[in-house]
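Engineer: Requesting a structural model of the entry that follows:
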Amino acid sequence: MTNILLCTLGASWAVAPEIYGFTSPGKLPLYRHHPNKPELDKLLAEYDLEEVDEIWVCTTQGEATQKSLASLVQWADLLPKPPILRIWMAEATNELTTQHECRHIRELIVRAVLAAHEYAQGGQVTLSLAGGRKTMSADMQWAATVFGCSALLHVIGAEFKQMPESLKNAAPELFTKPLIADNCAAIMPLITGQTQRSDLLDIRMDDCEAVTAQAFPLPLPETGQSVVWPAPDKWLEQELKNREKTGSRLLGNYFFDLSRHEKHENWRSLYRLSPRLINHLRQTPLGPEHKNWLERLPKADLHRHLGGCLNLEDQRQVGLSVWQALSKQEKAKALAAVKTLLDESDRHWDWNWIDSIKNCDNKAHLSAALLVEASDAQLHNNLWQATEPRVALKHGERGFSAYERPGDLSGSTLLSSPAAIPSYAECIVRQCVVERLAYVELRGSPQKYGDGLVFLESFYQALQQALASLPARLKPEFRFIIIADRRKNEQLQQTIALAVQAKRRWPDFIVGLDLAGDESELLPDNIGEVFLPAFEVCLPITIHAGEGEEAGAIWKAAYLLHADRIGHGLTLNDHPELAERFRNRDICLELCPTSNIEVVGFRVPGNPATEQFSEYPLMSLWDKGLPLTVCTDNPGISRTTLTGEYLMAAAMSDGKLTLWDALAMIKQGFVHAFLPGGEKERLLKRFDADIYRYLSETFDFNS
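Structural biologist: Model prediction:
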């Protein structure tokens, strides 16, 4: 980044050092003895001005100007750490007594200001109203209103007759060191304001896409050299005036074109951003450098399994809570049951080691024993490392169980113990706060944790307790979706009955029903009738479908069960008519990139283990206009976060997923939440305002 001071110059050359000494006291403490130095320092701090790196000068070719330039160059050469000095002279101009001369110097000024902003690359551009004729000052002020500036600077002082003699015909040497107090008192630097860049610069008009230095070039002088610049054939001044005349029409056309070509509406307030910022968001691919930016955005996760939430550290914490609740005899019995595993510290455990734990009446005790007593290396090796590489595990020797292995000691294994529930809830809340999740739909199978209703009551209360101490702005909102397993037809009706009971008891907490399990399992012919009780209480439905299986499973979910959302839906591209149906019915897809890699297998640039797989369908589905949002699935199992999932989606999309897309996908998470309309609108309005404020502060395109 480069900080540039741009000024005009006439017969008095000293205005440039006077302004430079004010803006860059660390390099030239010109006003060290100024009677108003505290006020000057306060002014610099108020506008947050940084020291100048380069001085750009626009002037005429007159004889008086040449003398001024000679003194200015001499002054810069005398400084121990001089700024870079670049000088332009409008060809064949002198006293600015003709319309042509005035127009020529105005064109030079506006082109120089435009070039300065692009050359600064995010640095500050300050403009001086002092120096040269009043028409040049007026031109500089107009340029400031069009292109914006960090500060508009001026210098006022005593009348020439009242000036100290040493200032009247000052030599360059005088302005290379602090001025004496009397000289300082005769000079008063000012900041008259700060201006914002006009939105009109970034809008297409006729054959001009936007106003850029490439479209209206200005040659860059070498350091300390002058460029004589002839009048151009194409006038930036005229382009700016045309845009000002038709400003409202241009902005209206811009936003009309934007909305006409968009397949997904973004946050409403984002359309109030400047066209320049909107274009930046639309054209910038999401990448790892945006991790912090993503983390700070409020997000919704609609597909987050309770059993796969916890990382190893959290699993250990919950395991310790269960362990501390056991008696000495229970601990001894549990340790004896897992002793063989604990003793095998140097090699992988037998693949079926988990069966002896899950089939035990006290499986939570055994799980806790391993989580408390086993080393990190043992747990990591046998929960994660044993299934590496974690790509397309569904099609491997171990099948889907290999994908689930990292969660085998948590989930239903731990949650069958009431002692696990408070700690489990604390871990989930802490996790979601760190991830800046504003809304989370957890999903799980309470029927697997003992009495389903008893578990839900305990878990709901534990969540409220974990949230109680958080400030309102950090509190995620949690809802729960009950999972029915398509692999267990005989239990399907019981689970749906449980979901209906739970919905009636906790109408604001239980928000949906999910059908999960192996898609190859055929749905019973009367599946619609089985779900009737859920339809009667208006439970929204989401269904795991299209995760590597043919699109047939997806249409059954859509037509037989009236699904509101689909978990994954990765094969929907194979059925264009059905994809169109989804778009028309606004059925949202819940895509979980890392989980999809681990279960099905998709190509990730830079990951050799995935080269043989097909491209991830996220962007092709998005470009078709299908509503979709990014989710985590099992963040503990996949060692990911929601921010990580957006970054993984971007990596798999080969630069096609932009910041604007990511924002719209985040919005889809709130739009398709299983919430009543009023609650949903409340969240959308709240986070719309938050995101607008955050983006306005994060991206400063006005300097």
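Engineer: Going by C-alpha atoms from here, please, whenever you check contacts or count neighbours.
Structural biologist: Will do.
Engineer: what helix or strand does Gln194 sit in?
Structural biologist: In this assignment (DSSP states H and E), Gln194 forms part of strand 187-195.
Engineer: List the buried residues in whichever helix or strand comes after that strand.
Structural biologist: Helices and strands here follow DSSP H and E; after strand 187-195, the next one along the chain is strand 226-229. By 16 or more other CA atoms under 10 Å, the buried positions in strand 226-229 come out as Ser226, Val227, Val228, Trp229.
Engineer: Next, the second sequence, to be compared with the first:
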Amino acid sequence: MPRPLSELPKAHLHLHFTGSMRHSTLVELARGHGSHLPDSLKEDWPPQLRATDERGWFRFQRLYDIARSVLQRESDVYRLLREAAEDEAAEGSGWLEIQIDPSGYASTFGGLTSAMELMLDATRRAADHAGIGIAVVVAANRTRHPLDAKTLARLATRYMDQGVVGFGLSNDERRGRARDFDGAFRLAKRAGLLAVPHGGELLGAASVAECVDVLEADRVGHGVRAAESPRLMERLAARGIACEVCPTSNVGLGVVERAEDVPLRRLFEAGVPIALGADDPLLFGARLLPQYELARQVYGFSDPELAELARQSIRVSAAPEEVRKRLFQGIDDWLASDDGRDGDRPASGTERIGDRPSSEG
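Structural biologist: Here you go, the predicted model:
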């Protein structure tokens, strides 16, 4: 049997705060707060999404906003991050960089700074609870004014000594060019933060190139459309700029029709560093482990290649050197282990890791 992928040490670098919530937690919190959930977030979960047109993206964003609205108490934030950390540990993640936009919670938790400090404290407690490393990427919203992004960049630099390691840019690429946010990214890069904007998801290779050329991206969120340009892939490989590839998300939002169409193998063989990610498990129904299962079962990655994927995720992370060494050693041990042990059951859309109960309820 194949080696168990849950025992392969790895880093998870593309996970959004709200989207990391367990589905069972969403339902329970909504019930406790008296909040209404649409059928697509209850009985018909995970929702059928397709965001390649304006209407589809609006529906995706509406569901995301509904999910955000159930986090009304500080205890809800602590619970979300504790459970996310538990799920990461169960899947073999030794290092997580979670993306947070505190402006989405500022009105609920006493302002931008208070929301930021709440999330950072919850992150620290979750890391200690689950025994993994967790850092924070502060992500600006493409659909808001670039001055808002500058405010978030300054906030991110203020908390670098409390676990903030990067500055990102998320939401619909079609509604905000990367170049419009160059001022915010200059602030972040000057302070020493990683630049990790989204690009090459709903727009093509030119979107990835703009993130690299204008924002000086260290990694690109998604970036799969870079595969449309051999020259761009060569540049990414030569400069060691990683793509945070999220196959289940790509299918869920209609970036590709089928999992088989995600160009993971093409990027890998071109030498582009890759960090597999889950993006928003709450809306796509799959966490990180199923992405590695897809790499094995759909894209034909051998165990040595899967080990290299895991190494790449760690190399392009902000994990401290001692964490890197421990995780690299764990990968070597995994690869040296016998093949004859029982492997993981195949993870699929119907076996949802996010629904495992929390050890603390």
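Engineer: buried stuff in the strand holding Gln194 of the first structure?
Structural biologist: Residues Ile187, Met188, Pro189, Leu190, Ile191, Gln194, Thr195 are the ones in strand 187-195 of the first structure that count as buried (16+ other CA under 10 Å).
Engineer: Next: stretch 33-50 of the second structure.
Structural biologist: Leu37, Leu41, Pro46, Pro47, Leu49, Arg50.
Engineer: Can you tell me what Ala295 of the second structure aligns to in the first structure?
Structural biologist: Aligned by TM-score structural alignment, Ala295 of the second structure pairs with Ala649 of the first structure.
Engineer: do the same with Gly104 of the second structure
Structural biologist: Mapped onto the first structure by TM-score structural alignment, Gly104 of the second structure lines up with Lys448.
Engineer: Relative to Lys363 of the first structure, how far out is the nearest residue to that match once chain neighbours are set aside?
Structural biologist: Nearest residue to Lys448 of the first structure, sequence neighbours excluded (CA to CA, 6 or more residues apart in numbering): Ser412, at 6.2 Å. Applying CA to CA, to the nearest Å, the value for Ser412 of the first structure to Lys363 of the first structure is 9 Å.
Engineer: which secondary structure elements does the helix or strand hosting Ala115 of the second structure contact?
Structural biologist: Per DSSP H and E: Ala115 of the second structure is located in helix 112-130. On a contact count with 3 or more CA pairs under 8 Å, 6 or more residues apart in numbering; DSSP states H and E, helix 112-130 of the second structure meets helix 74-90, strand 133-141.
Engineer: most tightly surrounded among the ones you listed?
Structural biologist: Counting by mean count of other CA atoms under 10 Å, strand 133-141 has the highest mean neighbour count of those, with a mean of 25.
Engineer: distance from it to the first structure after superposition?
Structural biologist: For strand 133-141 of the second structure, the mean deviation from the first structure after alignment is 0.9 Å (mean CA distance after the TM-score superposition for the first structure).
Engineer: Quick one: list the elements packing against that strand.
Structural biologist: Using 3+ CA pairs under 8 Å, 6+ apart, the elements in contact with strand 133-141 of the second structure are strand 93-100, helix 112-130, helix 146-158, strand 164-170.
Engineer: Tell me the counterpart residues of it in the first structure, please.
Structural biologist: Residue span in the first structure matched to strand 133-141 of the second structure, by TM-score structural alignment: 477-485.
Engineer: same thing with stretch 237-247 of the second structure?
Structural biologist: Per TM-score structural alignment, the counterpart of stretch 237-247 of the second structure in the first structure is residues 583-593.
Engineer: In the matching stretch, which residues are buried?
Structural biologist: Result for stretch 583-593 of the first structure [16+ other CA under 10 Å]: buried residues Arg583, Asp586, Ile587, Cys588, Leu589, Glu590, Leu591, Cys592, Pro593.
Engineer: That stretch spans what distance, first to last residue?
Structural biologist: End-to-end distance for stretch 583-593 of the first structure, by CA to CA: 21 Å.
Engineer: And the contacts of it?
Structural biologist: Residues from elsewhere that reach stretch 583-593 of the first structure (CA atoms under 8 Å, 6 or more residues apart in numbering): 302-303, 563-570, 582, 618, 625-633, 645, 648-649, 672.
Engineer: would you list the helices and strands packed on strand 133-141 of the second structure in CSV and tack on distance to Leu335 of the second structure and mean neighbour count?
Structural biologist: What follows is those, written out as CSV (distance: least, CA to CA, whole Å; neighbours: other CA atoms under 10 Å):
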stretch, distance to Leu335 of the second structure, mean neighbour count
strand 93-100, 16, 26
helix 112-130, 24, 19
helix 146-158, 38, 19
strand 164-170, 30, 26
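Engineer: Turn these into JSON lines, columns for distance to Val255 of the second structure.
Structural biologist: As requested, these are exported to JSON lines (distance: least, CA to CA, whole Å):
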{"stretch": "strand 93-100", "distance to Val255 of the second structure": "21"}
{"stretch": "helix 112-130", "distance to Val255 of the second structure": "31"}
{"stretch": "helix 146-158", "distance to Val255 of the second structure": "26"}
{"stretch": "strand 164-170", "distance to Val255 of the second structure": "16"}
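Engineer: how far is the helix or strand hosting Arg31 of the second structure from where the chain is centred?
Structural biologist: Assessed by DSSP H and E, Arg31 of the second structure sits inside helix 23-33. A distance of 22 Å separates the centroid of the chain from that of helix 23-33 of the second structure, by CA atoms, centre = their mean, to the nearest Å.
Engineer: can you check stretch 527-537 of the first structure too?
Structural biologist: 40 Å.
Engineer: And it, what's buried?
Structural biologist: Buried residues in stretch 527-537 of the first structure, counting neighbours by 16+ other CA under 10 Å, are found at Val530, Phe531, Pro533, Ala534, Phe535.
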